[in-house]
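A.B. asks: Need a 3D model of the following:
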Amino acid sequence: MAQSTALAEAARKRGLPMAMRVFEGEGHGFRGSAARRDALAAELSFLAQIFGFTPADDLPDLEIENLPR
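C.D. replies: This is a model prediction of the structure:
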């Protein structure tokens, strides 16, 4: 978790678009299928917002810091 937090802080300081989600009870990698599914949906939401496309499925709202509008 310390590495993830450090990477997120570095991205913030550089003004890069970033989002970080922490999955309670998950360590390095995802062991639970729900966490894997949620992580992949969040990744797709991030990419859709960055590249401006509309995914076919409904995705969770993901707040992206430093996202140019």
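A.B. asks: use CA for all of it now, contacts and neighbours both
C.D. replies: Noted.
A.B. asks: Select the longest helix from the protein.
C.D. replies: Taking DSSP state H as the criterion, the chain has its longest helix at helix 33-51.
A.B. asks: One more, please, to line up against the first structure:
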Amino acid sequence: MRKPLAISQRQITAICKGAKAAGCIAELVIGGVIVRLVPDRRDELEEAQRQIEENDGLEPW
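C.D. replies: Sure, this is the predicted structure:
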């Protein structure tokens, strides 16, 4: 038997879609309902990693 969620599936879907549209990643903790929106900076991290690799692993000072 499954325990009912503190918020509905529809609410979870809406939060996730809204976070994506805002350029964020939604972090949900269902028990007690905590919702955190974290800026999605994966593209920036990938670009920084690519630049480091192009410079033979040396970071500019």
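A.B. asks: TM-score of the superposed pair?
C.D. replies: A TM-score of 0.32 describes the superposed chains when it is computed by TM-score structural alignment, normalised by the length of structure 2; 35 aligned residues with a C-alpha RMSD of 3.6 Å.
A.B. asks: in the longest helix of structure 1, what counts as buried?
C.D. replies: 35, 39, 41, 42, 44, 45, 46, 49 (16 or more other C-alpha atoms under 10 Å).
A.B. asks: Which residue is the nearest non-sequential neighbour of residue 24 of structure 2?
C.D. replies: Distances taken as C-alpha to C-alpha, 6 or more residues apart in numbering place residue 39 nearest to residue 24 of structure 2, at 4.3 Å, with adjacent residues excluded.
A.B. asks: That neighbour - how many residues pack around it?
C.D. replies: Counted by other C-alpha atoms under 10 Å, the residues lying close to residue 39 of structure 2 total 13.
A.B. asks: I figured it was touching residue 21, is that so?
C.D. replies: No - with contact defined as C-alpha atoms under 8 Å, residue 39 of structure 2 does not count as touching residue 21 (11.2 Å).
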